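Trainee: Need a 3D model of the sequence below.
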Amino acid sequence: MRFADRRDAGRALALRLVDDYYGRDDLLVLGLPRGGVPVAYEVAAALEAPLDVFTVRKIGVPGREELAMGAVASGGAVVMNYEVADMIDIAPRDFDEAAERALAELARREEVYTKGRPPLRPEGKTVMLVDDGLATGSTMRAAVRAVSELGPERVVVAVPCAPSSACRELAAMVDDLVCVSSPAWFQAVGQCYQRFDQTSDEEVGELLAAAADRP
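Mentor: So this is what the prediction gives:
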């Protein structure tokens, strides 16, 4: 299955979710920026649920920024990848300083996205984390760990496409996982889309504002 674009993928994903989640008053849809927000916008609209952004930013190893020794996320959650942290033997103070820098950048991005609107609180909610797809699933795993620290009742992951290996790993971490398409040969999320242009910060902000204005 190939989706026309992220909005089309969101509508296809919503069809898989509507029977179990339509109209629930405890549901909160959180899109992972940037590409997950257009998908989440369509999901939230179809399910008549509130929409917000859940920003995740990795904490890179100093000098090897591509290697994540942890992640920070919306709400101030900090998650350490203990396997990597132990491997490089990083001092706690150095980790804390890197986490503070990542949190500052995350706060800056959230200000751009939300224009100062207070975040929707996940405590006691069924939280649905939505992205435009999974490759390795590392970003979504960090999001799941982070949002779980904020007191939700249930955590759901919903994506248009992902390899079956990533789905199996994530399914063990959450209460429900919904994926529309798991191609047998999976190389990148972009292969599931006819159009996979980069989502801009402006589009993210516009979709969140439009969702906030919905009755």
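Trainee: drop to CA atoms for contacts and neighbour counts, all remaining ones
Mentor: OK.
Trainee: And the helices in this protein, which stretches?
Mentor: Ranges of helices within the chain are 6-21, 36-47, 82-88, 92-114, 138-148, 164-171, 201-213, based on DSSP state H.
Trainee: Next, format those helices as CSV and append mean neighbour count and distance to residue 182.
Mentor: Converted to CSV, these look like this (neighbours: other CA atoms under 10 Å; distance: least, CA to CA, whole Å):
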stretch, mean neighbour count, distance to residue 182
helix 6-21, 19, 13
helix 36-47, 26, 17
helix 82-88, 12, 28
helix 92-114, 16, 30
helix 138-148, 20, 16
helix 164-171, 16, 6
helix 201-213, 16, 26
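Trainee: Also this sequence, please, to line up against the first:
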Amino acid sequence: MTTTFHDREDAGRVLADRLAGLVGHSDVTVLGLVRGGVPVARVVAERLGVPLDVLVVRKLGLPLAPEVAFGALGPNGVRVLNETVAARLDAGEVADVQRREQAELERREQRYRAGRPPLDLTGRTAVVVDDGLATGATARAAVQVARHLGARRVVVAVPVGSQQAYEMLAAEADEVVCAERPADFGAVGAYYFDFHEVSDDEVTNALAAIG
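Mentor: All right, here's what the predicted structure looks like:
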């Protein structure tokens, strides 16, 4: 039977139980994907006794099919390109998408990283947490960005996700922990009683609570 989570904190508790083998590991950093993944990640980090940080990733999507990514942007100037997909676009289209997503990434970085040092994952196990996997495109971009930031090992951890997204991430990450993989997966929000839009304030409060 598929579990329905009360809210993201409830989902975080379930996910933390699945990650219990990482309790107290000194080389682990939990990374919440902005914004919905951060409340889940806060509970996971708290229960594992490891640092929490935020990973701002912007997917570079095709202009007429935004869910199809030709690359991704991350902090510290990280850019990952899928050359095969990017080749479908002319240089101007690539530049337009990248400029727009870079501006949003910088806005979010300034908002969420105020007073925090640049994200450095060198030699660490990065546990990338989101509130669910639909297509998995953003999580895939996050895996690539985490590796470029020096992560030794990348684990994707989500409360619920589609089987297709799980399989795609399993080929990218070192490990994927997904508490529920319903056969008839629909939208992520369908598995939560409370799936409100997470605000900027919720993100900064979570980061202030545990870091």
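Trainee: still on that earlier bit, select, out of the helices of the first structure, the one closest to residue 76 of the first structure.
Mentor: Ranking the helices of the first structure by proximity to residue 76 of the first structure (CA to CA) places helix 92-114 first, at 7.1 Å.
Trainee: And the closest one, how far out from the chain middle?
Mentor: 17 Å (CA atoms, centre = their mean, to the nearest Å).
Trainee: For the residue positioned nearest the centre of the second structure, give its distance to residue 123 of the second structure.
Mentor: With distances taken as CA atoms, centre = their mean, the second structure has residue 33 as the residue nearest its mean C-alpha position (3.4 Å). From residue 33 of the second structure across to residue 123 of the second structure, the span is 20 Å (CA to CA, to the nearest Å).
Trainee: gap between the two ends of stretch 71-81 of the first structure?
Mentor: 8 Å.
Trainee: ok, residues contacting it?
Mentor: Outside of stretch 71-81 of the first structure, the residues within contact range by CA atoms under 8 Å, 6 or more residues apart in numbering are 54-59, 68-70, 99, 102-103, 106, 142-143, 145-147, 149-150.
Trainee: Next, the contact list for the corresponding residue of the first structure for residue 15 of the second structure, please.
Mentor: Matched across to the first structure, residue 15 of the second structure falls on residue 13, judged by TM-score structural alignment. Residues counted as contacts of residue 13 of the first structure (CA under 8 Å, 6+ apart) are 43, 158-160, 179-180.
Trainee: Grab the nearest non-local neighbour of residue 99 of the first structure.
Mentor: residue 59 (6.2 Å; CA to CA, 6 or more residues apart in numbering).
Trainee: oh, I was asking about residue 36 of the first structure
Mentor: residue 131 (3.7 Å).
Trainee: quick one: that neighbour from residue 7 of the first structure, how far?
Mentor: 12 Å.
Trainee: any residues in contact with both of these two?
Mentor: With CA under 8 Å, 6+ apart, residue 131 of the first structure and residue 7 have common neighbours residue 39.
Trainee: Kindly tell me how buried the closest residue to residue 83 of the second structure other than its chain neighbours is, as a neighbour count.
Mentor: In this structure, residue 83 of the second structure finds its nearest non-sequential neighbour in residue 70, 7.2 Å apart by CA to CA, 6+ apart. Neighbour count for residue 70 of the second structure, taken as other CA atoms under 10 Å: 22.
Trainee: which residues sit in contact with residue 70 of the second structure?
Mentor: Contacts of residue 70 of the second structure (CA under 8 Å, 6+ apart): 59-62, 81-86.
Trainee: With residue 66 of the first structure instead?
Mentor: residue 60.
Trainee: for residue 158 of the first structure, same thing?
Mentor: 13, 128-131, 177-179.
Trainee: Which member of these is positioned nearest residue 20 of the first structure?
Mentor: Lowest distance from residue 20 of the first structure to these (CA to CA) belongs to residue 178, with 10.9 Å.
Trainee: Tell me how far the residue nearest to the centre of the second structure lies from residue 159 of the second structure.
Mentor: Taken as CA to CA, the span from residue 33 of the second structure to residue 159 of the second structure is 13 Å.
Trainee: quick one: common contacting residues for those two?
Mentor: With CA under 8 Å, 6+ apart, residue 33 of the second structure and residue 159 have common neighbours residue 130.
Trainee: ok, back up a step: turn the contacts of residue 70 of the second structure into CSV, including distance to residue 118 of the second structure.
Mentor: Shown next, in CSV, are the contacts of residue 70 of the second structure (distance: CA to CA, whole Å):
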residue, distance to residue 118 of the second structure
59, 20
60, 22
61, 25
62, 29
81, 22
82, 25
83, 28
84, 31
85, 30
86, 28
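Trainee: Next, give me the two most distant ones among those residues.
Mentor: 59 and 84 (15.7 Å).
Trainee: measure stretch 174-189 of the second structure end to end?
Mentor: Start-to-end, stretch 174-189 of the second structure (CA to CA) is 26 Å.
Trainee: Hmm, the residue nearest to the centre of the second structure is touching residue 55, no?
Mentor: Yes. Using CA atoms under 8 Å, residue 33 of the second structure is in contact with residue 55, at 5.3 Å.
Trainee: Please determine how far the closest residue to residue 199 of the second structure other than its chain neighbours is located from residue 20 of the second structure.
Mentor: Counting by CA to CA, 6+ apart, residue 35 is the residue found nearest to residue 199 of the second structure once chain neighbours are left out, at 7.3 Å. In this view, residue 35 of the second structure and residue 20 of the second structure are 24 Å apart by CA to CA.
Trainee: got it, and residue 159 of the second structure?
Mentor: 14 Å.
Trainee: Thank you, goodbye.
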